[in-house]
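Colleague: sequence first, then the predicted structure, then my questions.
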Amino acid sequence: MRYLLLILAAAALGGCMNPSDMASGTDYYLRDSGFLDHSQTRRTGNWRLQPDSFIYIAQGPFVPPGHPYARPNVVAEEAFKGFVEYFPMVRRAKTPLGLEGAMKEARAVGANYLLYTRFARGEDNVGNYEEYEDTDNAVGRDRSVIQVMLIETGTRYLVDSATVRSRGGFLTFYDASPDDLIGPPLEDYARSLLGVKTREEYQ
């Protein structure tokens, strides 16, 4: 009788939900429960950009507390990878810059907007045996906090700002670092600027 009920329940679920929806829902719950990487983005506005907007991406010269060995320009590099998928006209600063220097370069190349980023905080916990022997950090999931400002270059108007908080998952923390958490939420941010659904909104 028990097996019959299980079969009926599975059939009922199959009739109500297609495989892609089931996979999407499973992914959401695994992230929300901490098994996979998870991020949360808080925006101050809901500004939308045109797809042909020219965006210049730069990162401030700020060493994140808790993760002093982060690559100096890693946030700008990961933001570029995510934004170029949705905005064909994207350029990136080669090195970290102060806000005035980034604005000057953005205007020099004719960009409409400056996406100015900062690696606000990192928590690089132990993710493999070598790290366990070399550091006193705890074993476990990494965390990161990224801050971004979207500024119109012509008027210096702050169009939008956002804070992205990410944490690693129990199934993905091996041999990982806070840098690995940056890319997906920044790609989601690019999607949100176009009004395209993000991964969280698909759930």
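Modeller: Alright, I've got the coordinates.
Colleague: contacts, neighbours, all on C-alpha from now
Modeller: Will do.
Colleague: where do the strands sit along the protein?
Modeller: Residue ranges of the strands in the chain, as given by DSSP state E, are 38-43, 55-59, 90-92, 113-123, 143-152, 158-167.
Colleague: for residue 175, see how far away residue 129 is.
Modeller: 9 Å (C-alpha to C-alpha, to the nearest Å).
Colleague: before we move on, back to that, the strands of the chain: which one's closest to residue 196?
Modeller: strand 38-43 (14.9 Å; C-alpha to C-alpha).
Colleague: what residues sit buried inside that closest one?
Modeller: Residues 38-39, 41, 43 are the ones in strand 38-43 that count as buried (16 or more other C-alpha atoms under 10 Å).
Colleague: quick one: that strand to chain centroid distance?
Modeller: Distance, stretch centre to chain centre, for strand 38-43: 8 Å (C-alpha atoms, centre = their mean, to the nearest Å).
Colleague: below is structure B, check it against A:
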Amino acid sequence: MRYLLLILAFAALAGCMKPSDLADGADHYLRDAGFLDHGQTRRASNWRLQADSFVYIAQGPFVPRGHPYARPNVVAEEAFKGFIEYFPRVRRADAPQGLDLALQTARSLGADYLLYTRFARGEDNIGTWEELEDRESLGDVGRDRSVVQVMLIETSTFYLVDTATIHNRGGFLTFYDAQPDDLLGPPLEEYARSLLGLKR
């Protein structure tokens, strides 16, 4: 009888929603509950860009608090991977740059906008047996976290079009052998989508 009720409940849900909607809903709730990686972006404005905008991406030379061993240009690299799918005209700095140099480079390349990023904070907790043996502290076992700050600047006027702060946290099911750097890609891609007004 119990199985019959489960089958009827599933059939009723399937009649109301597509399987892809059910999967998206489950994914959302698993992320929100902390089982999967989760990113939350707080934007200062709802500015939209045209799809043909030329975006230059750079990262400031800032060592993230709590994660001094992060790759120096990792946020710019991950942002580039996320933006290239949605903006066909995008370039990235090869190394960290100060804001003045990044603006100068963006203008010299003819970019419409500078996406200037900063890896503000990282928390690299223990995620493997080897790390546990090295640190010998059970209090550091758990999910990684990171905070990224973003400024979008119009290069012709130096107008600050948008700012955003992205808070990322790892999931209970995905923290094994993970780094704070691994959390950066999906939220930055979602930010690129939001600049075009695209929904998930």
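Modeller: Looks like it came in fine. The shown structure was predicted, so the numbers you read here are calculated from the model rather than taken from an experiment.
Colleague: dump the buried residues of strand 38-43 of the first structure into CSV; add distance to residue 140 of the first structure as well.
Modeller: Output for the buried residues of strand 38-43 of the first structure, formatted as CSV (distance: C-alpha to C-alpha, whole Å):
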residue, distance to residue 140 of the first structure
38, 14
39, 17
41, 22
43, 28
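Colleague: farthest-apart pair in the residues you listed, please.
Modeller: 38 and 43, at 16.8 Å, using C-alpha to C-alpha across the buried residues of strand 38-43 of the first structure.
Colleague: my read: residue 181 of the second structure touches residue 69, true?
Modeller: No. Applying C-alpha atoms under 8 Å, one finds residue 181 of the second structure not in contact with residue 69, separated by 10.1 Å.
Colleague: now do the contacts for residue 68 of the first structure.
Modeller: Contacts for residue 68 of the first structure (C-alpha atoms under 8 Å, 6 or more residues apart in numbering) come out as none.
Colleague: distance check, it against residue 43 of the first structure.
Modeller: Taking C-alpha to C-alpha, one finds residue 68 of the first structure at 26 Å from residue 43 of the first structure.
Colleague: try residue 61 of the first structure
Modeller: In terms of C-alpha to C-alpha, residue 61 of the first structure sits 23 Å off from residue 43 of the first structure.
Colleague: over to residue 102 of the first structure?
Modeller: Counting by C-alpha to C-alpha - residue 102 of the first structure and residue 43 of the first structure are separated by 22 Å.
Colleague: can you check residue 32 of the first structure too?
Modeller: In terms of C-alpha to C-alpha, residue 32 of the first structure sits 20 Å off from residue 43 of the first structure.
Colleague: ranges for the helices of the first structure?
Modeller: Here the first structure has its helices, by DSSP state H, at 2-16, 19-32, 74-83, 99-108, 129-134, 183-194, 199-202.
Colleague: what's the matching range in the second structure for stretch 142-159 of the first structure?
Modeller: Under TM-score structural alignment, stretch 142-159 of the first structure corresponds to residues 144-161 of the second structure.
Colleague: for the matching stretch, buried residues please.
Modeller: 144-155, 161.
Colleague: please compute how far that stretch lies from its chain's middle.
Modeller: Counting by C-alpha atoms, centre = their mean, stretch 144-161 of the second structure comes out at 14 Å from the chain centroid.
Colleague: contacts for that stretch?
Modeller: 45, 47, 75, 103, 106-107, 111-125, 162-170, 175, 178-181, 183-184.
Colleague: any idea how far apart the tips of that stretch sit?
Modeller: Start-to-end, stretch 144-161 of the second structure (C-alpha to C-alpha) is 30 Å.
Colleague: could you do stretch 131-144 of the first structure as well?
Modeller: Per C-alpha to C-alpha, stretch 131-144 of the first structure runs 18 Å from first to last residue.
Colleague: report the buried residues of that stretch.
Modeller: In stretch 131-144 of the first structure, counting by 16+ other C-alpha under 10 Å, buried: 139-144.
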